[in-house]
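Novice: please find the sequence and the predicted model below.
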Amino acid sequence: MSCYHHLTTFDRARIETMTHLGMSLRQIAKNLGRSPSTISRERRRNANGKTPYQSENAHEMAQERRRKSKPHGKWSPELAEFITNKLDRTWSPEQIVGRCFSRTLSFKTIYRWVYQGRLQRTASVLRRKGKSQKPYETRGRFTVGTSIKQRPKEIRKRETFGHWELDTVVSGRGKSKGCLATFIERKTRWYCAIPMPDRTAASMEAAIRKVETSLPKNAFQTATVDRGKEFACYGPIEK
């Protein structure tokens, strides 16, 4: 289940890569699991008029805005957009909090924002009936062996070099199955993208091997991946 979180350095690196490839806002949004308005706002707010969007600069600008912002509760445009999307899918405030925010947000706060007009929805949306729908990956899933939370502290805190985050980016152009395997090193945030003919485990394994062999010894120690079926190859590689 997709839950709200701020854009990460990795997200911004992917936005930069896909922008450079000429992909549309909707294509980028689909690959990131975000709305087109989120991507549009990210590029508009964090790009210099004289230079194209750069992920490193964008992340620094976003962090600086957060430091300078005045406290006003937990509300933010991104959070409001996320909650509104769930309300439109007939989720109740209780469901939103229980499934996505646990103890970090109160369902009473969501009700208050609706009545205050801060979510651009009327109170009638709270009375709609219906079951929530969960998005499913049609290509299948597999279980990743070691989650990032179970990895050593030096990996989670990005204290040592050689630990990577992997993902795939789909072009969305025509009926082509071609895509990119993206790699970002957690400590330095250095990243690269490797073209793949399709999103199969075999293609992903080839991309991982290509990056691994191009780096110095022990520069590719571990990798954090999602549960897409193309990462089914990761178990044998990790061993």
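Specialist: Arrived safely, thanks for sending.
Novice: contacts, neighbours, all on C-alpha from now
Specialist: Fine.
Novice: now Leu87: how far from Thr109?
Specialist: Leu87 is 14 Å from Thr109, where distance means CA to CA, to the nearest Å.
Novice: neighbour count: the two, which is higher?
Specialist: Leu87 (20 against 15; other CA atoms under 10 Å).
Novice: which helix or strand contains that one?
Specialist: Under the criterion of DSSP states H and E, Leu87 resides in helix 77-88.
Novice: name the helices or strands packed onto that helix?
Specialist: helix 93-96 (3 or more CA pairs under 8 Å, 6 or more residues apart in numbering; DSSP states H and E).
Novice: which SSE is immediately downstream of the helix it packs on?
Specialist: Immediately after helix 93-96, counting by DSSP H and E, sits helix 107-116.
Novice: show me what that following helix is packed up against.
Specialist: Checking 3+ CA pairs under 8 Å, 6+ apart, helix 107-116 ends up next to helix 93-96.
Novice: check which helices and strands the helix it packs on sits against.
Specialist: helix 77-88, helix 107-116.
Novice: and it, what's buried?
Specialist: 93, 95-96 (16 or more other CA atoms under 10 Å).
Novice: shouldn't Ile155 be in contact with Trp164?
Specialist: No. Applying CA atoms under 8 Å as the test, Ile155 and Trp164 come out as separate, 9.4 Å apart.
Novice: who has more neighbours out of those two?
Specialist: Trp164 (23 against 20).
Novice: helices or strands up against the strand or helix carrying the more buried one?
Specialist: Trp164 belongs to strand 163-170 when elements are defined using DSSP H and E. If contacts are counted by 3+ CA pairs under 8 Å, 6+ apart, strand 163-170 sits against strand 179-185, strand 222-224.
Novice: take the one below as the second:
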Amino acid sequence: MPTTSPFHSLTQSDKNRLTQLITTGLSVRAAAHRIGCNYKHALNFAHHHKLITPTQPPVLPTGAADALITAIKSGASIHAAAMMVGISPSMGYRIASRAGLHTRLTRRQQHIRATARRIDFLYLRLAGIPRAQVCTTLAIEPRQGRDFEKGLTKTRGQRRRFIPTGPDAATYNRLMDALIETCDVIEQGRRAIPALPEGVNPYKPVSSRYLSVSQRAVIADMYREGATKAAIARAVGVHPSTIGRELSRNRTPHGPYRAEGAQLKAAARRLRPKTSKILSNRRLYDYVVEGLRRQWSPQQISGRIRLDFPDDEEMRISHETIYDAFYLDAKGRLKDLGLALPTGRKKRRPRGRPRGGGGIRRFVDEMVLIDDRPDEVAERVMPGHWEGDLILGKNNASAVITLVERVSRFVVLGHLPARHDSVEVTRVLKELVGGIDELIFSSITWDQGSEMAGHKAFSMATDVPVYFCHPGSPWERGTNENTNGRLRRNLPKSSDLSVYSSMDLEMIANIHNNTPRKALGWRTPAEVMAQALADVGSITD
């Protein structure tokens, strides 16, 4: 009986056209698609008639197998060991399987192992360890760690709820419930429908601004029928984003959206009072208290926490939440600790218009106005340009020199124990400039106060030019004005500033130089100044 050809379905005309197309450079798959024949039959025909060159198996580098096995035995994963040796992960798995270092698991075994791995993750998270640190310990990618924390798994490009398998399934469910209660990490839509207190009517209309139970019934019916969010929004009379939030926040724990359960969740969310976030998270509470003790403002704490905990979503707080902890007695307890805000006020006050003022003062020596200052100073391109002023004490009898660098906001304070006339101010300024790297001191911008009457002598002695603002224009040296406002927390108005020694002023400057600033991306002035000195030093070398 004749043997059937492996490409028996091809006609002679198909064979001729395949030969013509493949010899002209077209791939076998593209040629088979063009003439409409079976790809495998076309591939067999091309191999049989040697129209294509068979793919050669990859050549294993000399010693790669031994190096791979050694790396795996030392604790590296098969994937990581293959990348270290320089072979593909699939080849690494084949070598490890032949060496008895890898056993291919069934789908159920893989799911059981995944459940055990998630249990290890949950135990560490419930112990209070940050998610980023847990991911590093268990060699988990940050994105996968967020899925573990939310109880999700990625299958076919979509994230779905992870269903545990095996004897540890009950343990996994118990730990996930505990994580929901302690860390509040589960999405709102996946939380269980709450039990409302006695006497609360969840179906009572509240306002036309909120969805009613009848509107939610329309949403549930149309969503079940497969209508788009835009179509549902038109039918209900709301914005499509409202429908999106409603479906994500108020669905049932198992996925479907039902009107009754959504109404109960919305009613429970409106219940007051609620526990403030700062009081429900001990780690966050301790961080805020420590920042306030270091004289950081609420906004500085809110911004800096993102740098200190970049991968921990629990360590996030708004500056308004911190303010509420002070000003709203029902929500906070921070005032009980004896802490104070930067301004020291007991209540918030509305912003008023700045008060004008300032007279015109002229010096014997000709002044160089800010109009003639180089453009690089205004653009804050190069470090080394400073702004200066005096902070006056009670009855203007004492003063402190403040110098702030425009790029880094680095602060230097000058001690004026007795007088603060032009002679004394010039002397102290010379000492301050001499104590700072000359590469990082290029100019000073000052107002037209009488204390700078000796500006020409100062510039001749230090080779540092002094630029003057226009009369009554403090905003032209706004960095220094802002810094003086911050320094008033440690050098209060109507106080005797002569009692502060040079060491006291240095400690106060250190507090402000190690405080994160929003303008610096929540880095500290000391960090930015250190980087500037390193950059300038590398350029001069």
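Specialist: Good, I have the coordinates. Not measured: the values here are computed from a predicted model.
Novice: quick check: TM-score for this pair?
Specialist: The TM-score (TM-score structural alignment, normalised by the length of structure 1) is 0.43; 125 aligned residues with a CA RMSD of 3.4 Å.
Novice: thinking again about what came up before, which one of the buried residues of helix 93-96 of structure 1 is nearest Tyr115 of structure 1?
Specialist: Pro93 (12.6 Å; CA to CA).
Novice: which stretches of the stretch 1-150 of structure 2 form helices?
Specialist: 12-23, 28-35, 39-48, 64-73, 78-85, 89-98, 107-126, 131-138, 142-150 (DSSP state H, counting those that start in this stretch).
Novice: and the last one, what does it pack against?
Specialist: Where contact means 3+ CA pairs under 8 Å, 6+ apart, helix 142-150 of structure 2 is packed against helix 107-126, helix 131-138.
Novice: try the longest one
Specialist: Contact analysis of helix 107-126 of structure 2 by 3+ CA pairs under 8 Å, 6+ apart lists helix 131-138, helix 142-150, helix 169-183 as its packing neighbours.
Novice: after the longest one, which helix or strand is next?
Specialist: Towards the C-terminus, the helix or strand next in line after helix 169-183 of structure 2, according to DSSP H and E, is helix 213-224.
Novice: what do you get for the second one?
Specialist: Once the chain leaves helix 142-150 of structure 2, the next helix or strand it forms, by DSSP H and E, is strand 152-155.
Novice: what does that next one rub up against?
Specialist: For strand 152-155 of structure 2, contacts defined as CA atoms under 8 Å, 6 or more residues apart in numbering pick out 147, 159-162.
Novice: separation between Met204 of structure 1 and Gly235 of structure 1?
Specialist: In terms of CA to CA, Met204 of structure 1 sits 12 Å off from Gly235 of structure 1.
Novice: comparing these two, which residue is more hemmed in?
Specialist: It is Met204, of Met204 of structure 1 and Gly235, that has more neighbours when counted by other CA under 10 Å, with 27 against 12.
Novice: okay, and the more buried one sits in which element?
Specialist: Judged by DSSP H and E, Met204 of structure 1 forms part of helix 201-214.
Novice: one step back: flag every buried residue along the helix holding Leu87 of structure 1.
Specialist: Buried residues in helix 77-88 of structure 1, counting neighbours by 16+ other CA under 10 Å, are found at 78, 80-84, 86-87.
Novice: how about the residues you listed in CSV, adding distance to Thr222 of structure 1?
Specialist: Formatted as CSV, the buried residues of helix 77-88 of structure 1 follow (distance: CA to CA, whole Å):
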residue, distance to Thr222 of structure 1
Glu78, 32
Ala80, 36
Glu81, 35
Phe82, 32
Ile83, 35
Thr84, 37
Lys86, 35
Leu87, 39
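Novice: would you turn the contacts of strand 152-155 of structure 2 into JSON lines with neighbour count and distance to Leu307 of structure 2?
Specialist: Formatted as JSON lines, the contacts of strand 152-155 of structure 2 follow (neighbours: other CA atoms under 10 Å; distance: CA to CA, whole Å):
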{"residue": "Asp147", "neighbour count": "18", "distance to Leu307 of structure 2": "22"}
{"residue": "Arg159", "neighbour count": "12", "distance to Leu307 of structure 2": "28"}
{"residue": "Arg160", "neighbour count": "14", "distance to Leu307 of structure 2": "31"}
{"residue": "Arg161", "neighbour count": "16", "distance to Leu307 of structure 2": "31"}
{"residue": "Phe162", "neighbour count": "18", "distance to Leu307 of structure 2": "31"}
